[in-house]
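Asker: Got a predicted structure here, sequence first:
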Amino acid sequence: MAPPVTQFELAQPPNDAISALAFSPDSPSRLLAASWDKNVYLYDTLQNSEDGAHGTLIQSFEHRAPVLDVCFGADGGEAFTAGMDWTVRRIDLATGEQTTVSKHSAPVRRVVYSREHSLLISASWDNTLHVHNPSDPSLAPLAVPLPAKPQSMAASPSKVIVAMASRLVYIYDLSALSAALSSPTPTPPQPWQQRESSLKFLMRAVAAMPSDAGYATSSIEGRVAVEWFDASAESQARKYAFKCHRQPATDGPAADVVFPVNALAFHPVHGSTFASGGGDATVALWDAEAKRRMKVYQKFADSVAALAFSADGRYLAVGVCPGFETGMEDYSGEGRTKIFVRELGENEALPKGKGK
């Protein structure tokens, strides 16, 4: 008989809204959280404190402005952050030392690290990507112009997907970015593909399939789209979009109350499974291939802002904080910001038809 599934709340959460969560590539228990309270937090989610509280806050790393994104680097010993101070920073997680990797001319919205290509890519509201090789600081970052403001970004083993305003999606080949960065005369490469989103409203999140087959995007209007990289007509005919994170209206006409889908994350082992988190305070698991919802978890107290699977796929971290859906003018996430960690059951994320 399988042991019961456990979900617990981490002690010492951030003091304001969570912007991103990231698990270590080489440890299923080390978790980074970026927050609007100008800090990045490093937790050991499985090491309980002496008073019995779940998880341990190892260290926090103060920044000069709200931190909009965080990712691990080549291993669990380094992290990179994207900030409202326009700066991309590297953090040595052992010593706490912070170094500036590059500076944009507007807030930096997202940062991703590709272990396959040893590349760090930052996306800024100055409408550029900066491509860095952190192992060779002598190389100046390669600036890649974008046609619109980036809203989200994700990396697959061979591609990086940039979801922008105006429903634009640019897909870059990581090998081409790497070659351009190390060229004696660096020239930004053209996108590998340019697409228009099938979502009619502003995109909020993007996540890449670990199988390198495609990606999913979400919008502020309670929809998710699943697409494949293969440009053939047969493959493109498989793309689809669906409604989610909606609730029936309690009064007035029979229209749904629509919430933004703030977060997406693909399962690292069961590659067609992904999680979505929304302003309706719920997290759902989906099977991208079978086009079906697998599970909806019990509702949280506030909006789901961020999601992350551990590298082994056993744990799902959920960042919860008040959203802007309620029209709050004086926003404060203090006291209501929480991080939950769910240990998945043996077959909980297994796509339909893959079980025993």
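Answerer: Looks like it arrived, so ask away. Remember, it's a predicted structure, so these values are computed and weren't measured experimentally.

Asker: For the rest of this, base every contact and every neighbour count on C-alpha atoms.
Answerer: Will do.

Asker: which residues does Arg89 contact?
Answerer: With contacts defined as Cα atoms under 8 Å, 6 or more residues apart in numbering, Arg89 is in contact with Phe80, Thr81, Ala82, Gln98, Thr99, Thr100, Val101, Ser102.

Asker: are any of these buried, and which?
Answerer: Neighbour-count burial (16 or more other Cα atoms under 10 Å) applied to these gives Phe80, Thr81, Ala82, Gln98, Val101, Ser102.

Asker: can you confirm the second one is in a helix?
Answerer: What it means is Thr81. No. Looking at Thr81 with DSSP: H, G, I helix; E, B strand; the rest coil, it is strand, so not inside a helix.

Asker: Double-check it against Thr99; I have them as touching.
Answerer: No. Counting by Cα atoms under 8 Å, Thr81 sits too far from Thr99 to count as a contact (10.4 Å).

Asker: alright, now check it against this:
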Amino acid sequence: MSLFGTTTGFGTGGTSMFGSTTTDNHNPMKDIEVTSSPDDSIGCLSFSPPTLPGNFLIAGSWANDVRCWEVQDSGQTIPKAQQMHTGPVLDVCWSDDGSKVFTASCDKAAKMWDLNSNQAIQIAQHDAPVKTIHWIKAPNYSCVMTGSWDKTLKFWDTRSSNPMMVLQLPERCYCADVIYPMAVVATAERGLIVYQLENQPSEFRRIDSPLKHQHRCVAIFKDKQNKPTGFALGSIEGRVAIHYINPPNPAKDNFTFKCHRSNGTNTSAPQDIYAVNGIAFHPVHGTLATVGSDGRFSFWDKDARTKLKTSEQLDQPISACCFNHNGNIFAYASSYDWSKGHEFYNPQKKNYIFLRNAAEELKPRNKK
């Protein structure tokens, strides 16, 4: 039996449940709490593509599991199913038709989860943990791209146990993003590579990192013609770089900005600097969200170079975030991100996923 019901979009019924919960440190923004959240740190989130009716949310965790929820119009979440790896799940993504979910794990394998049959099979193998996974839909091929700490990028036809292609990376893969026909991969030692995916994947350009510290997250953005044109790269040092692939004026168009830091620079107190754990672009407005180890999310307009909003501080880091396909929902995960080492891990602390109505807050200021 299929897991999918026949619900339609989200946020069509006015404010519904938004803002109806009580305030406390774990949910200072009064956002909707997803039911039955994972039992360990949440490493990745992904919403279903627009081809599916309704909204489904996938989360992967350090409890080795991948969970799926249906998000209803009211904001209520219904747990639908879950699958297991034998190691922490580091990344998840959807097929373009919404029938499959792909999962990457520390167990050195990637799996394909068929949501209609609720069966999961292994589709990829590496010699070290698999850090990133992305579905590529090209006119002449479809495949899954996996990036690993074994310093390879592999491309898989899900019907074969051998990769279609293996590309060597200069270092371990730390983060990646894909919007056809472009992929970007950021590695250890501040490596940064752009790939073109037309006809077959190939290296397009290696880029000197605009950031001086370890890469943590990357997200591709599109231009007004809906074509991928650049990316935002986040580091462990509370900074994001906006980088265009072929800008008219690189010195002017590319820039970095500080974020996820405590105590403004104007105070005499030392500034606490936190990792940027996730970046997501709004699918309609092109504005972006960042989440950090400081337990805050912020919304930004990269074109106007302004901050639109910063949240109150949660009582633990925000480890991942994503938007749904029409940008009405912003999902973010509150859980320990290991940024202070294992000695600060508290297994008694609950992990949360929150849903926020994002339709208005991410509009550029000059658009009403």
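Answerer: That came through fine. Computed from a predicted structure; not experimentally measured.

Asker: before we move on, the earlier item: tell me, what's touching Thr81 and Thr99 of structure 1 both at once?
Answerer: Common neighbours of Thr81 of structure 1 and Thr99, using Cα under 8 Å, 6+ apart, are Arg89, Arg90, Ile91.

Asker: which one in structure 2 is aligned with the first one?
Answerer: When structure 2 is aligned by TM-score structural alignment, Arg89 of structure 1 is paired with Lys111.

Asker: in which helix or strand would I find that match?
Answerer: Secondary structure assigned from DSSP states H and E places Lys111 of structure 2 in strand 109-114.

Asker: with structure 1 superposed, average distance for that strand?
Answerer: Compared with structure 1 after fitting, strand 109-114 of structure 2 deviates on average by 0.8 Å (mean Cα distance after the TM-score superposition for structure 1).

Asker: I'd like the next helix or strand past that strand.
Answerer: Helices and strands here follow DSSP H and E; after strand 109-114 of structure 2, the next one along the chain is strand 119-125.

Asker: next SSE after that following strand?
Answerer: Once the chain leaves strand 119-125 of structure 2, the next helix or strand it forms, by DSSP H and E, is strand 130-137.

Asker: how much space between the residue of structure 1 most remote from its centre and Lys243 of structure 1?
Answerer: In structure 1, Gly252 marks the outermost C-alpha relative to the chain mean, sitting 35.6 Å out by Cα atoms, centre = their mean. Distance, Gly252 of structure 1 to Lys243 of structure 1, using Cα to Cα, to the nearest Å: 21 Å.

Asker: Also Tyr41 of structure 1?
Answerer: Tyr41 of structure 1 is 33 Å from Lys243 of structure 1, by Cα to Cα.

Asker: what does Ser102 of structure 1 give?
Answerer: On the measure of Cα to Cα, Ser102 of structure 1 and Lys243 of structure 1 end up 39 Å apart.

Asker: what's the answer for Pro268 of structure 1, then?
Answerer: Between Pro268 of structure 1 and Lys243 of structure 1 the computed distance is 24 Å (Cα to Cα).

Asker: swap in Leu21 of structure 1?
Answerer: Leu21 of structure 1 sits 25 Å away from Lys243 of structure 1, taking Cα to Cα as the criterion.

Asker: Repeat that for Asp302 of structure 1.
Answerer: Here the criterion is Cα to Cα. By it, Asp302 of structure 1 lies 20 Å from Lys243 of structure 1.

Asker: Repeat that for Ser105 of structure 1.
Answerer: 36 Å.

Asker: in the stretch 151-300 of structure 2, which spans are helices?
Answerer: 250-253 (DSSP state H, counting those that start in this stretch).

Asker: Next up, the contacts around the equivalent of Ala65 of structure 1 over in structure 2.
Answerer: Here Ala65 of structure 1 is matched to Gly87 in structure 2, going by TM-score structural alignment. Gly87 of structure 2 makes contacts with Trp62, Ala63, Asn64, Ser105, Cys106, Asp107, as judged by Cα under 8 Å, 6+ apart.

Asker: Look up the closest residue to Met153 of structure 1, ignoring the ones flanking it.
Answerer: The shortest distance from Met153 of structure 1 to any residue other than its chain neighbours is 4.6 Å, reached at Val162 (Cα to Cα, 6 or more residues apart in numbering).

Asker: mind listing what the residue mapped onto Ser175 of structure 1 from structure 2 touches?
Answerer: Aligned by TM-score structural alignment, Ser175 of structure 1 pairs with Glu198 of structure 2. Residues near Glu198 of structure 2 by Cα under 8 Å, 6+ apart: Ala138, Pro181.

Asker: What separation do you get for Glu198 of structure 2 and Ile179 of structure 2?
Answerer: According to Cα to Cα, Glu198 of structure 2 stands 12 Å off from Ile179 of structure 2.

Asker: Now Ile353 of structure 2: closest residue in space, sequence neighbours ignored.
Answerer: Closest residue in space to Ile353 of structure 2, ignoring its immediate chain neighbours: Ala333 at 4.3 Å, by Cα to Cα, 6+ apart.

Asker: again with Thr337 of structure 1
Answerer: Once flanking residues are discounted, Thr337 of structure 1 sits nearest to Cys321: 4.4 Å by Cα to Cα, 6+ apart.

Asker: mind checking what the one you found lines up with in structure 2?
Answerer: Residue correspondence to structure 2 (TM-score structural alignment): Cys321 of structure 1 is matched to Ser335.

Asker: What of Phe340 of structure 1?
Answerer: Per TM-score structural alignment, Phe340 of structure 1 is aligned with Phe354.
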